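A.B. asks: just the structure for this:
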Amino acid sequence: MASNNIRSNLLLFGLSLSVAMVSLSDRMVSVETPFLGEALYIDAALLGWINISALLVMTCSIMIFGRLGDLKGRKKLSYIGIITFLIGSILCAISPNGLVLIIFRCVQGLGSSILISNLYAIPKDIFPPEKHGRAIGFITFAVYLGLASAPFLGGFIVDFLNWRWIFLVVLPLGIVALFIIHKTYKLEPVKQPKEKFDLLGAGTFAITLFSLYLSLTLGNKVGWNNILVISLIFIFIISFIIFIMIEKKSDSPMIKLSIFKNANFSTSNFAALLFYITTMSITFLIPIYLKAGFGYTGLEIAMVIFLMPLFMSIFSPISGYLSDKFDNKKICIIGLVILAISFLFLGTMQFQPPISYIILIFAGIGQGIFTSPNVALVIDSVDQTDRGIASSMTTMMRTIGQSSSFAISTALLGLIMPFTLLNSFLSNTITPTPDQLQLFVSSMQFVFYIMFFICIASLILVSIKFFIKKSNK
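C.D. replies: Now for the predicted structure:
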């Protein structure tokens, strides 16, 4: 029994190392994208695709690999995901130019998708029910620790080492994680007999997510009246309808539509979607304000934004542990209340140090408290045969929520600010006058007000499911 506990804990550590590798790498690339563009002479039109390419591949494929994990087992997918990500990292490091780097970032995105798709389902397979929450909390801690460390490690690399080390520095984490997982991952969940993989449904769903993610990304950059963006939205609607029709007729659907009749599953996922729409607005807007209003350097901005993932990483394992002792829904409510109060302060106060830093800390605490029990609610709400889909759904909601946040925040800013002035702030090409800065502050506060109400909507969803019996399947 003791040896099984040690093996399970080591496996959890290995899985956490692997996801820390992914979050650390992705955030470093995101933060240091301008430096990569300068080093490789990447055109401004292509620069954003260093990040978009990886996220696009992950968004389109993660549900597919979640389903494959349910059908074929999660162990092999863990191996393949880590190895693919490591290969992608090496290829990125030896890229001769920007276009090749973007292509190899797709390989990294594929590895991330394969690895993360079943990540939150594995603790349910290997730990007893009374330890599920703390296991999920530890994995979430690793994610946020990677996010918190990335700006500093990335800044050190670009200042003192070659840019290629941004991709190479994570290799030891992946190699150690692969070794630990290989030695400790012995138990596999029971596979579903005689079920075939829904290839047609998977392809249609990939097109649906591809068009959705790309329309959200491009709409924020080139405008929502752009013909390409309009076409992508049209493709999204049509492909989504076709996907639903395919799944209804399929004997072995990729996503069992009946799963959405499960109130705990649906409300938990939609609450998470709204949650990620709100939280990403802080990461998006505060750096713009600090640079334009106070002349903060990149490192100084990183130190301010660092406060949120730091406290998210601290409180994620705590909330995971508490979710094993108390009702997950109550803990989610506490996290959302703290986050909502943070948005209320951000919407009413001038963002001035040091009081503003305290608000960011509270926002980080709220996020850390909410995430782990929310994921546990999603995973707990389904049968063992659907855990991969549930796990990948939580990640997809995060990706879509964060992508939507940029589009929603920009659109809300545009309701108050002239487009040319807004574009100057977003592109960091302005030294604003006091009146211009005040207009941006007023617009930013308006965005945070709206995010407060979106957070309240998420809170209502969680409160609704508070009255839903946990046994509702």
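A.B. asks: all contacts plus neighbour counts: C-alpha atoms, from now on.
C.D. replies: OK.
A.B. asks: mind checking which helix or strand residue 151 is in?
C.D. replies: Using DSSP states H and E, residue 151 sits within helix 132-160.
A.B. asks: now do the buried residues in that helix.
C.D. replies: 132-151, 153-155, 157-158 (16 or more other Cα atoms under 10 Å).
A.B. asks: gap between residue 400 and residue 44?
C.D. replies: 24 Å (Cα to Cα, to the nearest Å).
A.B. asks: looking at the two, which is more packed in?
C.D. replies: Shown here are residue 400 and residue 44; by other Cα atoms under 10 Å, residue 400 has more neighbours (19 against 11).
A.B. asks: next, that one: secondary structure please.
C.D. replies: Here residue 400 is helix, with the state taken from DSSP: H, G, I helix; E, B strand; the rest coil.
A.B. asks: touching stretch 5-18 from outside, list them.
C.D. replies: Outside stretch 5-18, the residues that touch it by Cα atoms under 8 Å, 6 or more residues apart in numbering are 82, 119, 123, 126-127, 135, 138-139, 142-143, 173-174, 176-178, 180-181, 184-185.
A.B. asks: just the buried ones from those residues, in PyMOL syntax?
C.D. replies: Selection of buried members from the contacts of stretch 5-18 for PyMOL, criterion 16+ other Cα under 10 Å:
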select buried, resi 82+119+123+126+127+135+138+139+142+143+173+174+177+178+180+181+184+185
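A.B. asks: of the contacts of stretch 5-18, which belong to helices?
C.D. replies: 82, 123, 126, 135, 138-139, 142-143, 173-174, 176-178, 180-181, 184 (DSSP state H).
A.B. asks: residue 192: which of these is nearest?
C.D. replies: residue 126 (17.8 Å; Cα to Cα).
A.B. asks: wait, the closest one sits on residue 136?
C.D. replies: No. Between residue 126 and residue 136 there is no contact under Cα atoms under 8 Å: 11.8 Å.
A.B. asks: need the overlap of contacts for the two.
C.D. replies: In contact with both residue 126 and residue 136: no residue, using Cα under 8 Å, 6+ apart.
A.B. asks: can you give me the distance of residue 45 to residue 275?
C.D. replies: In terms of Cα to Cα, residue 45 sits 30 Å off from residue 275.
A.B. asks: please provide the structure for the following sequence as well, for comparison with the first:
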Amino acid sequence: MSESRAESFSGEWQGPGLTPRQVRVTLIGIAFALFLASLDQTIVATAIPRIVADLDGFDRFTWISTSYIVASTSVVLITGAVSDVYGRKWLFVGGIAIFLVGSALAAISPTMNALIAFRAVQGLGGGMIMALTFVTIADLYSPAERGKYMGLIAAIFGVSSVLGPTLGGFITDQLSWQWIFIVNIPLGIPIIVLFVRMFPDAKRTGPARKIDWVGAALIVLAIVPVLLGLSWGGNQFEWSSPQVISALVIGGVMAIVFVLYESRIPNPILPLAVFRNRIVGIGLLVSFLTGLAMFGAIFFVPLFFQGVLGASPTASGSFLTPMMLGIVFGAASSGQILSRTGGHYRIQGVLGLSVMTVRLFGLSRVSGDTTHGYALTSAVIMGFGLGTSFPIYTTAIQNSVPQQFLGVATSASQFFRSVGGSIGLALFGSYLVRQFKSEMQANLPDEAFDAVPPLLLERITENPNALLRPEASESLMSAFAASGESGTELGLKVLDSIRDSLANAIGDIFFLAFIFVLISVVAAAFIREIPLKGRSGVPGKPAPEPGPASTPADD
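C.D. replies: Predicted coordinates:
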């Protein structure tokens, strides 16, 4: 079907079948549920030292976050697809309940392995919450209103990212690390009660549609190995290790099997025809590329402030707050503009992404002489440009598919952004290690090779710890001071070399992110605008089975 037939989905939006008060209360419940789920992605960071001290397992502590991310990402697509068949309400309630059970179990974890497993349970619930949040917003509000609420939800996600580390540190210091999980329970139970009482429980009309459980299993078997491989690469294992290669190969093979299987059954869990819609395809590409750049930028901005500009760990983390507030303001204002202008999302998206592109290019020019003000201003403006994209492409994707595919199309947008982020972290992290070592070998003063033992020199060229840990810096200076009369001066030169090498490597990462976002700008320029339209339905109730016109628009 041609893309122009997407406009055949337009119609008078009948509303969610709720009173204005019920809609507002439901929105509040959704917002609080999302806040809890997204907060748990970052609140653990500042508690990790205490957790490691209590449970040991230093070699596995990164899995406290990785298990949550892998579990939540793997369930997003399945949740969206299942909600299109069975509705949103009880999946939403179930997601919150699973999240709370995981929180309770995590709080009483006796070992590091148990905590990692229970964080995965939390991730399953959190992924369901996130998948259903954006879909339910589409159920509650007409497309003409939806942009501002999508922006609001994206802003909540940004606020939780800002508050997470600070709140986690406060709770850990005042109570214990267990309370960062316990606190979810008294906050989450009222949300479940609210959903049970207020969220509509409409039953599906029309012929029953079976769930493609084989397809659901194949999705998991494709996603999990890929995410594990990306998490392992450059961290637990070398990229060329059998573990990483086999995980990526298994994931790739299962993805091919999934596509072949889905293309041959009548009711696939992920209708591949949806992705032939050019608006959906471009929207998912932009989501993937901005997710890739976003996670890379957020991860390396504090490293630049701490390692290159000499900020303390606390201060370097606080410099991230203005950037996140830029994301929040960009998302909220972009959603408002989208709703008020009637959906000119092509030009709005191009402008927002262009702002991000320009500032990423500016950050790619950073050096050891860059000022705090320049770096901070660039990060804030970059965050604003990034934030503008959040409501735009989710709304555009939702507006281009019929109601019965709303859940899977919306969750696909979140999924592609998350996978982009995982790939971005793996790609940029691996590049940083290699490029820093290369820069150090080029910048290290020649006399340093004769001043200190080769083993110390090897450590210096492989990581920038001397800039990040005071004791490492003192050890380096002591070693060079002991080498002779000019040893102290030589040690300072080596520190400058480390600083310049780290700045150059991080600048290269920002340049790579600039390239990826520039590609997204070009792609966004070709997205087709169709008027923001309405569709019938209530939250929790998929639309009736479509007639011939109600299939995903293709190109």
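A.B. asks: re earlier: so residue 45 and residue 275 of the first structure - more neighbours on which side?
C.D. replies: Higher neighbour count among residue 45 of the first structure and residue 275: residue 275, with 28 against 7, using other Cα under 10 Å.
A.B. asks: contacting residues for that one?
C.D. replies: Contacts of residue 275 of the first structure by Cα under 8 Å, 6+ apart are 401, 454-455, 458.
A.B. asks: leaving out chain neighbours, which residue sits closest to the counterpart of residue 244 of the second structure in the first structure?
C.D. replies: Aligning on TM-score structural alignment places residue 244 of the second structure opposite residue 229 in the first structure. Spatial nearest neighbour of residue 229 of the first structure, chain neighbours left out: residue 215 (5.2 Å); criterion: Cα to Cα, 6 or more residues apart in numbering.
A.B. asks: so what corresponds to that neighbour in the second structure?
C.D. replies: By TM-score structural alignment, residue 215 of the first structure lines up with residue 229.
A.B. asks: got a list of what residue 272 of the first structure touches?
C.D. replies: Residue 272 of the first structure neighbours (Cα under 8 Å, 6+ apart): 374, 394, 397-398, 458.
A.B. asks: and if we set it to 7 Å?
C.D. replies: residue 397 (Cα atoms under 7 Å, 6 or more residues apart in numbering).
A.B. asks: re earlier: what is the neighbour count of the match of residue 244 of the second structure?
C.D. replies: Residue 229 of the first structure has 22 nearby residues by other Cα under 10 Å.
A.B. asks: isn't it up against residue 213?
C.D. replies: No. Between residue 229 of the first structure and residue 213 there is no contact, the gap being 10.6 Å when judged by Cα atoms under 7 Å.
A.B. asks: residue 381 of the first structure corresponds to which position in the second structure?
C.D. replies: By TM-score structural alignment, residue 381 of the first structure lines up with residue 400.
A.B. asks: end to end, how far does stretch 458-473 of the first structure reach?
C.D. replies: End-to-end for stretch 458-473 of the first structure, by Cα to Cα: 21 Å.
A.B. asks: buried ones in it, by neighbour count?
C.D. replies: 458-463, 465-466, 470.
A.B. asks: redo these as a markdown table? Include distance to residue 328 of the first structure.
C.D. replies: Converted to a markdown table, those look like this (distance: Cα to Cα, whole Å):
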| residue | distance to residue 328 of the first structure |
| --- | --- |
| 458 | 15 |
| 459 | 13 |
| 460 | 15 |
| 461 | 14 |
| 462 | 10 |
| 463 | 11 |
| 465 | 10 |
| 466 | 9 |
| 470 | 10 |
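A.B. asks: now render those residues as TSV, adding distance to residue 339 of the first structure and secondary structure.
C.D. replies: TSV is the format used below for these (distance: Cα to Cα, whole Å; DSSP: H, G, I helix; E, B strand; the rest coil):
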residue	distance to residue 339 of the first structure	secondary structure
458	11	helix
459	10	helix
460	14	helix
461	15	helix
462	14	helix
463	15	helix
465	19	helix
466	18	helix
470	25	coil
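A.B. asks: tell me the one of these nearest residue 450 of the first structure?
C.D. replies: Nearest to residue 450 of the first structure among those, with distances taken as Cα to Cα, is residue 458, at 12.6 Å.
A.B. asks: got a list of what that closest one touches?
C.D. replies: By Cα under 7 Å, 6+ apart, the neighbours of residue 458 of the first structure are 271, 274-275.
A.B. asks: just the ones of those in helices?
C.D. replies: 271, 274-275.
A.B. asks: what sits closest to the aligned residue in the second structure for residue 343 of the first structure if chain neighbours are left out?
C.D. replies: Aligned counterpart of residue 343 of the first structure in the second structure: residue 360 (TM-score structural alignment). Once flanking residues are discounted, residue 360 of the second structure sits nearest to residue 514: 5.3 Å by Cα to Cα, 6+ apart.
A.B. asks: counterpart of that neighbour in the first structure?
C.D. replies: By TM-score structural alignment, residue 514 of the second structure lines up with residue 452.
A.B. asks: what about residue 417 of the first structure, distance to residue 288 of the first structure?
C.D. replies: From residue 417 of the first structure to residue 288 of the first structure the distance is 15 Å (Cα to Cα).
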